[in-house]
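Engineer: return a 3D structure for these sequence lines:
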Amino acid sequence: MTVSGIRIGVDMTWFVMLFLLIFLLSGSFQSTLRSSSTVAYMTTVATVLLFYGSLIVHELGHALAARREGIAVQRIELFLFGGTTFMSRDSQTPGEEFRIAAAGPLGTLLFVLVCLGLDLALVGSHRLLDAILLNGNIQITPVLLALSWLLAMNVLILIFNLVPAYPLDGGRIARAVVWRVTGDKLRGTRMAARLGEGFGVLLGGLGLFLTLNSGSFVGIWLMFLAFMLWQSARVALAGTAQVSRVSGVRVSDVMDHEPVVVHGTSTVEQAYDEVFLRYQRDWLPVIDGDGHFIGIARRNRADELVRAGEGEATVGSILEPGSERLAIGEDRPLTEVLALDSLGRLGAVIATDADDTLTGVLTLDQVRRVMQTLTAAPAAR
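Structural biologist: The predicted structure follows:
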């Protein structure tokens, strides 16, 4: 399924949770509705599917906010514990981080308000509380039951997500605030991750208590969720430790200062024969007459033109759209490279000076070697 150009998929664990929710809710829905098993089952299925629809709304909030910040969204995926949005890079400013993190809870709040408005339209303001609590003062219909359950669940999700513990949205918001105040992203991540560790332990303790006292599925589910949160927080903490060790390294310290380049005025045939084939490169950085980086050219595109007899076209005419934005300043910290789209797109980043003159190329392999060398250095001592 695709929404606003964003592909939405499901993990195999999603099916497990889908069937579990339908199984666990069917009995209580039937007793609440006092109806046939068929009506209760259909109401349960529709409600659970709408519930996952609300999770998609939450993730679309993140995804659309990320796109407004210029971050490519690869996909949204639903899984056992909810959903996640896959983006091409991490936030580069505290403002970006805050807006993207807050957009998910805003999507959930919007869904809550829609459910509340529909409840209000069905029963009126004087019986709204009775409808939400599903007490015996009003007739419970399938629609009212679904709306009230969805309302309650999304309020819980909203509150849970705003807990200031990484990787929850509240933790990312807290990270953005600390980042903004201190100017240090690592400090913000470290603080939010430590809160995430603590929250994971507390949530796991609550799950264990519920399991031992009632043997309920909720307790077991909370323990699994707590472990996932705790593990994510631990990974984030380990990541900050690694990044802090390379924080003083600049792009110019490790890049290739004499990369293979091609001039934009060269013909495609000349570039293909003399550079692409000679150096066996899938892409090459392209410069103008003054050495300024103007984009990248792909070998497959050059091959197409040569085979079509159009090799006299200039390399500058086959630049990949938007590739002129794939550069980073040579004086920038190596840690910033890790968040760049071009590192995944090209397996490298283009380095330029203050005048946009191409000064080097930094490959993914070079980044990995530097990270491995610097993070292994303490253990070697």
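
Engineer: hey, let's count contacts and neighbours off CA atoms from now on
Structural biologist: Will do.

Engineer: what is the end-to-end distance of stretch 278-290?
Structural biologist: In stretch 278-290, first residue to last residue: 24 Å (C-alpha to C-alpha, to the nearest Å).

Engineer: make that stretch 349-366, sorry
Structural biologist: 11 Å.

Engineer: likewise stretch 288-303?
Structural biologist: With C-alpha to C-alpha as the measure, stretch 288-303 spans 22 Å from end to end.

Engineer: now the helices for the stretch 251-381 of the chain?
Structural biologist: 251-254, 268-271, 277-279, 299-307, 334-337, 341-345, 364-380 (DSSP state H, counting those that start in this stretch).

Engineer: could you also give me the structure for this next sequence, so I can compare it with the first?
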Amino acid sequence: MRAWLWHRRGDRLSATRTASRFGKGFGLFLILLGIWSFLSVGALGGMWWILIGFFIMSAAKASYDQLLARSLFHHVPLEGFVVKAPVCVEADLSIDHFVKDYAYHHHFSLYPVMKNGKLVGCVRTRDVQTIHRDEWATSPLSDIMLPLTEKNSTPLESDAEQVLQAMQRHNSGQMIVLDGDRLAGIITLRDLLGALELRRQIEGEG
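Structural biologist: Purely as a prediction, here's the structure:
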């Protein structure tokens, strides 16, 4: 159906949106058919119709979301999504102060770590658990600091689609954005998904 509509309309996104809606409708029909079969006849086969219906609905939505994300973020400069003044922490800050003054206050999952005005790594909030609580007051953040890698950072030259894929691949909610070896800002999955949701509302649900 998508191929036929795409050929007719010349618009892949519109064709995918219509095909996705049809797929979700067909999936709902199978779910209702399965419920009817299970309740009226008592056939366990109705459960299979329900499961297949949910699978088709999920696949239809995922297909549209994937194309929508690609059309929105492909070759789009990352700079427009970057928070350019992120909250940073010092490498010699104690874990205790970090938890009280930063983690509990800002609720971020990732923080750039600075030392003498230079970016030296990053720290994940969850990693404070690797240090015994009795040692938080005497342990600096450098003890749990991570080096900057492709899992937690990205060049400013990257496009938004590449970063979204990297976040999904590494199960990351935030990434540090680098301009060479300098801190350019931070990018969050929430901001990218927010832009995607706004596009979905404007374009219409898939």
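
Engineer: enumerate every residue touching residue 176 of structure 2.
Structural biologist: Contacts here follow C-alpha atoms under 8 Å, 6 or more residues apart in numbering; on that basis residue 176 of structure 2 touches 112, 152, 153, 154, 183, 184, 185, 186, 187.

Engineer: translate the last one into the numbering of structure 1.
Structural biologist: With TM-score structural alignment defining the correspondence, residue 187 of structure 2 maps onto residue 362 in structure 1.

Engineer: OK, contacts around the residue nearest to its match when sequence neighbours are not counted?
Structural biologist: Nearest residue to residue 362 of structure 1 in three dimensions, chain neighbours excluded: residue 255, at 4.5 Å (C-alpha to C-alpha, 6 or more residues apart in numbering). Neighbouring residues of residue 255 of structure 1 by C-alpha under 8 Å, 6+ apart: 351, 360, 361, 362, 363, 366.

Engineer: okay, the helices of the stretch 251-381 of structure 1 in CSV with mean neighbour count and distance to residue 190 of structure 1 next?
Structural biologist: CSV is the format used below for these (neighbours: other C-alpha atoms under 10 Å; distance: least, C-alpha to C-alpha, whole Å):
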stretch, mean neighbour count, distance to residue 190 of structure 1
helix 251-254, 20, 24
helix 268-271, 23, 48
helix 277-279, 11, 43
helix 299-307, 17, 43
helix 334-337, 20, 16
helix 341-345, 17, 24
helix 364-380, 13, 17
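
Engineer: so which of those gets nearest residue 42 of structure 1?
Structural biologist: Closest to residue 42 of structure 1 of the helices of the stretch 251-381 of structure 1 is helix 341-345 (C-alpha to C-alpha; 44.5 Å).

Engineer: can you spell out which helices and strands pack onto the closest one?
Structural biologist: strand 348-352 (3 or more C-alpha pairs under 8 Å, 6 or more residues apart in numbering; DSSP states H and E).

Engineer: matching residues in structure 2 for the strand it packs on?
Structural biologist: Residue span in structure 2 matched to strand 348-352 of structure 1, by TM-score structural alignment: 174-178.

Engineer: list the buried residues for that stretch?
Structural biologist: Buried residues in stretch 174-178 of structure 2, counted by 16 or more other C-alpha atoms under 10 Å: 174, 175, 176, 177, 178.

Engineer: with structure 1 superposed, average distance for it?
Structural biologist: Mean deviation of stretch 174-178 of structure 2 relative to structure 1 after superposition (mean C-alpha distance after the TM-score superposition for structure 1): 1.9 Å.

Engineer: so how far is that stretch from its chain's centroid?
Structural biologist: 13 Å (C-alpha atoms, centre = their mean, to the nearest Å).

Engineer: cool, stretch 224-231 of structure 1 as well?
Structural biologist: With C-alpha atoms, centre = their mean, you get 18 Å for stretch 224-231 of structure 1.

Engineer: burial measure for residue 322 of structure 1, as a count.
Structural biologist: Other residues lying near residue 322 of structure 1 total 10 when counted by other C-alpha atoms under 10 Å.

Engineer: can you give me the helices in the stretch 101-250 of structure 1?
Structural biologist: Shown for the stretch 101-250 of structure 1, the helices assigned by DSSP H, counting those that start in this stretch span residues 128-133, 142-161, 169-182, 185-214, 217-245.

Engineer: and residue 67 of structure 2, how close does it get to residue 15 of structure 2?
Structural biologist: In this view, residue 67 of structure 2 and residue 15 of structure 2 are 11 Å apart by C-alpha to C-alpha.

Engineer: hang on, I meant residue 6 of structure 2
Structural biologist: Applying C-alpha to C-alpha, the value for residue 6 of structure 2 to residue 15 of structure 2 is 5 Å.

Engineer: could you do residue 115 of structure 2 as well?
Structural biologist: 52 Å.

Engineer: between those two, who's got more neighbours?
Structural biologist: Shown here are residue 115 of structure 2 and residue 15; by other C-alpha under 10 Å, residue 15 has more neighbours (21 against 13).

Engineer: one step back: contact partners for the match of residue 187 of structure 2?
Structural biologist: With C-alpha under 8 Å, 6+ apart, residue 362 of structure 1 has these contacts: 251, 254, 255, 256, 348, 349, 350, 351.

Engineer: which of the residues you listed does structure 2 keep?
Structural biologist: Retained in structure 2 by both residues aligned by TM-score structural alignment, their matches' C-alpha atoms under 8 Å are the following of the contacts of residue 362 of structure 1: 254, 255, 256, 348, 349, 350, 351.

Engineer: I'd like the residues you listed written out as JSON lines, with distance to residue 120 of structure 1 added.
Structural biologist: As requested, those are arranged in JSON lines below (distance: C-alpha to C-alpha, whole Å):
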{"residue": "254", "distance to residue 120 of structure 1": "62"}
{"residue": "255", "distance to residue 120 of structure 1": "62"}
{"residue": "256", "distance to residue 120 of structure 1": "65"}
{"residue": "348", "distance to residue 120 of structure 1": "55"}
{"residue": "349", "distance to residue 120 of structure 1": "55"}
{"residue": "350", "distance to residue 120 of structure 1": "57"}
{"residue": "351", "distance to residue 120 of structure 1": "58"}
